[in-house]
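Colleague: please find the sequence and the predicted model below.
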Amino acid sequence: MSDLVIEQPVLPKISPATDAEIVTYLRRSCKFAEIADLTERDALILQLCEQYEVTVSDEEWQAAGDAFRTEHKILGVAETYAWLARQRISVEDWSEGIKVRLLARKLKAELFGEAVDSYYLQNREEYQRVALSQILVLNVTDAMKLAKALREEQASFCALALEYSKGKQSQENGGFTGVRFLNELLPEIAQAIATAIEGEIIGPIHTKLGYHILRVEKRFPPELSETVREQILDTLFEFWIQENSKAKMLDA
């Protein structure tokens, strides 16, 4: 019997999408409003910077660009241009994006920098960090069996996560999801682990993602780090925008 030869289909050659085609895709995929909101937010930030006379120096701009390249490991000229090509943007596009993000950071500090300390003192428990592991499954029966195995049979959390967890990060890392701020977690999870002791098996906890079995590996006391300061500035800025938006709607 001769070997059966199956002819493989030939993929047509597709040209890189134009800006107009990308806009059309965004409309079709119902993502246009999301991008429009972000575009309008940038425009608002630039107007506020002009209003409050917030500017960035060339030195600050250069330093922010260098920090971005270091973070994304695009240190050499060749690597930088290759990255820009993959992103389909020009040096000018990238540079202006760096400037807008830097202006946004300085604007938030200008408007709310003096309020950070008091906000932190009032809400410091939200900025507690935990090293957290989880197993995520999709039905309660499996969740109850796994929780029982962990509590009563001293099963390996890592082994069960590798075998059963549906969460990509937890499945790949034996359950470990990293060190997280409580305010970054889903509300149900943050509430469940708020008073848990290290090593305790918690759950199953039901969320929109499924059923979570959790274990707090380590707790870290709250501290007003630079990361927390940036988060608080973002929070205060968003509150301010939302309140102003509501006021304008009521006046309309």
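Modeller: Nice, I can see it. Residues are numbered from 1 along each chain as shown.

Colleague: CA only for contacts and neighbour counts going forward, please
Modeller: Fine.

Colleague: which residues belonging to stretch 50-62 are considered buried?
Modeller: 54-55, 61 (16 or more other Cα atoms under 10 Å).

Colleague: and the helix or strand encompassing residue 36, how far from the chain's centre?
Modeller: Secondary structure assigned from DSSP states H and E places residue 36 in helix 32-51. Average the C-alpha atoms of helix 32-51, do the same for its chain, and the two points are 19 Å apart (Cα atoms, centre = their mean, to the nearest Å).

Colleague: before we move on, what about stretch 211-218?
Modeller: Taking the mean C-alpha point of stretch 211-218 and that of its whole chain, the gap between them comes to 20 Å (Cα atoms, centre = their mean).

Colleague: stretch 188-199 now?
Modeller: For stretch 188-199, the distance between its averaged C-alpha position and the chain's averaged C-alpha position is 21 Å (Cα atoms, centre = their mean).

Colleague: that stretch: which residues count as buried?
Modeller: For stretch 188-199, burial by neighbour count (16+ other Cα under 10 Å) applies to 189, 193.

Colleague: try stretch 236-252
Modeller: Those buried within stretch 236-252 under the rule 16+ other Cα under 10 Å are 236-237.

Colleague: likewise for stretch 37-53?
Modeller: 42, 45-46, 49.

Colleague: so what secondary structure elements neighbour the helix holding residue 36?
Modeller: Identification of packing neighbours for helix 32-51 by 3 or more Cα pairs under 8 Å, 6 or more residues apart in numbering; DSSP states H and E yields helix 91-112.

Colleague: ok so, going back, in helices, which of the buried residues of stretch 50-62 appear?
Modeller: Assigned to helices by DSSP state H, the following of these qualify: residue 61.

Colleague: in stretch 154-166, what's buried?
Modeller: Residues 157-158, 160-162, 164-166 are the ones in stretch 154-166 that count as buried (16+ other Cα under 10 Å).

Colleague: turn those into TSV, columns for distance to residue 27.
Modeller: Compiled in TSV, those are given as follows (distance: Cα to Cα, whole Å):
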residue	distance to residue 27
157	44
158	43
160	42
161	39
162	39
164	38
165	35
166	31
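
Colleague: one step back: what two of the buried residues of stretch 37-53 are the furthest from one another?
Modeller: Checking those against each other with Cα to Cα, the farthest-apart pair comes out as 42 and 49, at 10.5 Å.

Colleague: same for the longest strand seen in the chain, what does it pack against?
Modeller: Ranked by residue count and defined by DSSP state E, the top strand of the chain is strand 210-220. With contacts defined as 3+ Cα pairs under 8 Å, 6+ apart, the secondary structure elements packing on strand 210-220 are strand 129-137, helix 140-152, strand 201-207.

Colleague: contacts for that strand?
Modeller: Strand 210-220 is contacted by residues 128-140, 143, 147, 193, 196-206 when judged by Cα atoms under 8 Å, 6 or more residues apart in numbering.

Colleague: okay, pairing it with this:
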Amino acid sequence: MVILEGNIIQPEEIIASLKKDIQLKNLCYSVLYHKIITEAAQNRGITISKYEIQSEIERLKRDNNLVENTHYLTWLTEQLIAPEDWEESICNRLQAKKLAECLFAKEVEKYFSENQQDFEQVLLYRIVVPYTQLAREISYQIQEDEMSFYEAAHLYDIDTKRRYSCGYEGKFYRGDLDQDFAQILFKSRPGEIIGPLKIEQTSHLLLAEEIIPAELTPEIYQEILNHFFKQWLDAQLKLLRN
């Protein structure tokens, strides 16, 4: 039973709501993953100390501007979480993190080394217009310094969102791009205009503003580690079905 805004909500009502919102399946997967992680951690002698839990609580309090204990307890109450439940949740997360490190820490650097090129990144801008002739005219104006690539994107791109962002598409890993497309981008010089390229029924001008060399940063390390860990969890889940 949960009490929210003075209203009592029964467990069966919560389950019914999760079903209606198509969220129950994901929640059940989380329960199964937790069981797998707990058993695997216990089998490997992985433990979480009270000090580790408290250190993580203090970090989260700082990150969420909840340094004052009264603010922290009020926040927990608003989230319908008791302090001991929150501590258990943190313990579970630390346990999963330690297990992932135990299983795959050595594999991360090896995987990165073998696939280093895929982790090169490009800061990509794009202009998409309906006609090749228009794309050529825009390219000419940019090369003649009559306007910048970003101004042209703001004026001519057929996509409203890209117009507002002056052609910005985002930062992409080489491995996430089509192989031929990636080869064109990563062979270009930063700031060089690529195209027009005919893609489906539209013409594209591209600009790789920055090519970022592959580096095993903490963020990329965690991405690779999470990838291995998720694959392992899915494999363990299949074993439970058999």
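Modeller: Cool, the structure landed. Source: prediction; values computed, not measured.

Colleague: and the TM-score between them?
Modeller: Comparison of the two superposed chains (TM-score structural alignment, normalised by the length of structure 2) gives a TM-score of 0.70, and 225 aligned residues with a Cα RMSD of 3.9 Å.

Colleague: let me know the closest of the buried residues of stretch 37-53 of structure 1 to residue 221 of structure 1.
Modeller: Nearest to residue 221 of structure 1, judged by Cα to Cα, of these is residue 45 at 33.7 Å.

Colleague: where's the spatially closest residue to that closest one that is not a sequence neighbour relative to residue 41 of structure 1, distance?
Modeller: Spatial nearest neighbour of residue 45 of structure 1, chain neighbours left out: residue 104 (6.2 Å); criterion: Cα to Cα, 6 or more residues apart in numbering. If you measure residue 104 of structure 1 against residue 41 of structure 1 using Cα to Cα, to the nearest Å, the figure is 10 Å.

Colleague: what sits against residue 87 of structure 2?
Modeller: When the contact criterion is Cα under 8 Å, 6+ apart, the partners of residue 87 of structure 2 are 53, 57.

Colleague: what residue of structure 1 matches up with it?
Modeller: Residue 87 of structure 2 maps onto residue 95 of structure 1 when the alignment is built from TM-score structural alignment.

Colleague: about what we covered before: the residue nearest to residue 45 of structure 1 maps to what in structure 2?
Modeller: Aligned partner of residue 104 of structure 1 by TM-score structural alignment: residue 96.

Colleague: count the neighbours of that match for me.
Modeller: 21 (other Cα atoms under 10 Å).

Colleague: and the one 3 residues further on, by the same measure?
Modeller: The burial metric for residue 99 of structure 2, expressed as a neighbour count using other Cα under 10 Å, is 22.

Colleague: same question, residue 173 of structure 2
Modeller: Residue crowding around residue 173 of structure 2 was assessed by other Cα under 10 Å; the count is 16.

Colleague: separation between the closest residue to residue 99 of structure 2 other than its chain neighbours and residue 35 of structure 2?
Modeller: Nearest in space to residue 99 of structure 2, with sequence neighbours left out and distances taken as Cα to Cα, 6+ apart, is residue 41 at 6.0 Å. Summarising the geometry, the distance separating residue 41 of structure 2 from residue 35 of structure 2, computed by Cα to Cα, is 10 Å.

Colleague: before we move on, what about residue 172 of structure 2?
Modeller: If you measure residue 172 of structure 2 against residue 35 of structure 2 using Cα to Cα, the figure is 35 Å.

Colleague: stretch 125-135 of structure 2: which residues count as buried?
Modeller: Neighbour-count burial for stretch 125-135 of structure 2 flags 125-129, 132, 135 (criterion: 16+ other Cα under 10 Å).

Colleague: circling back to that earlier point, a markdown table for the helices and strands packed on strand 210-220 of structure 1, including distance to residue 111 of structure 1?
Modeller: What follows is these, written out as a markdown table (distance: least, Cα to Cα, whole Å):
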| stretch | distance to residue 111 of structure 1 |
| --- | --- |
| strand 129-137 | 27 |
| helix 140-152 | 47 |
| strand 201-207 | 36 |
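
Colleague: closest one to residue 109 of structure 1 among those?
Modeller: When these are ranked by distance to residue 109 of structure 1, counting by Cα to Cα, first place goes to strand 129-137 at 23.5 Å.

Colleague: so which elements touch that closest one?
Modeller: The elements that strand 129-137 of structure 1 packs onto, with contact taken as 3+ Cα pairs under 8 Å, 6+ apart, are helix 157-164, helix 168-172, strand 176-181, strand 210-220.

Colleague: which residues in structure 1 does stretch 31-44 of structure 2 align to?
Modeller: Per the alignment by TM-score structural alignment, stretch 31-44 of structure 2 matches residues 39-52 in structure 1.

Colleague: hmm, the residue nearest to residue 45 of structure 1 is touching residue 43, no?
Modeller: No - at 10.7 Å, residue 104 of structure 1 and residue 43 do not qualify as touching, with contact defined as Cα atoms under 8 Å.

Colleague: residues near residue 108 of structure 2, how many?
Modeller: Applying other Cα under 10 Å, I find that residue 108 of structure 2 has 21 neighbouring residues.

Colleague: again but with residue 22 of structure 2, I slipped
Modeller: As a burial measure, residue 22 of structure 2 scores 11 neighbours (other Cα under 10 Å).

Colleague: quick one, what contacts the residue opposite it in structure 1 once aligned?
Modeller: Mapped onto structure 1 by TM-score structural alignment, residue 22 of structure 2 lines up with residue 30. Under the criterion of Cα under 8 Å, 6+ apart, the contact list for residue 30 of structure 1 is empty.

Colleague: doesn't residue 30 of structure 1 fall inside a helix?
Modeller: No - counting by DSSP: H, G, I helix; E, B strand; the rest coil, residue 30 of structure 1 falls outside a helix, being coil.

Colleague: select the longest helix from structure 1.
Modeller: Using DSSP H, we find that the single longest helix of structure 1 is helix 226-251.

Colleague: who does that one touch, helix- and strand-wise?
Modeller: helix 91-112, helix 116-123.

Colleague: and the last one, which stretch of structure 2?
Modeller: If I follow you right, that is helix 116-123 of structure 1. On the basis of TM-score structural alignment, helix 116-123 of structure 1 is assigned to residues 108-115 in structure 2.

Colleague: out of the helices and strands packed on strand 210-220 of structure 1, the one nearest residue 236 of structure 1 is which?
Modeller: Residue 236 of structure 1 lies closest, by Cα to Cα, to one member of those: strand 129-137, at 20.3 Å.

Colleague: now the closest one: how far from the chain's centre is it?
Modeller: Relative to its parent chain, strand 129-137 of structure 1 has a centroid offset of 16 Å by Cα atoms, centre = their mean.
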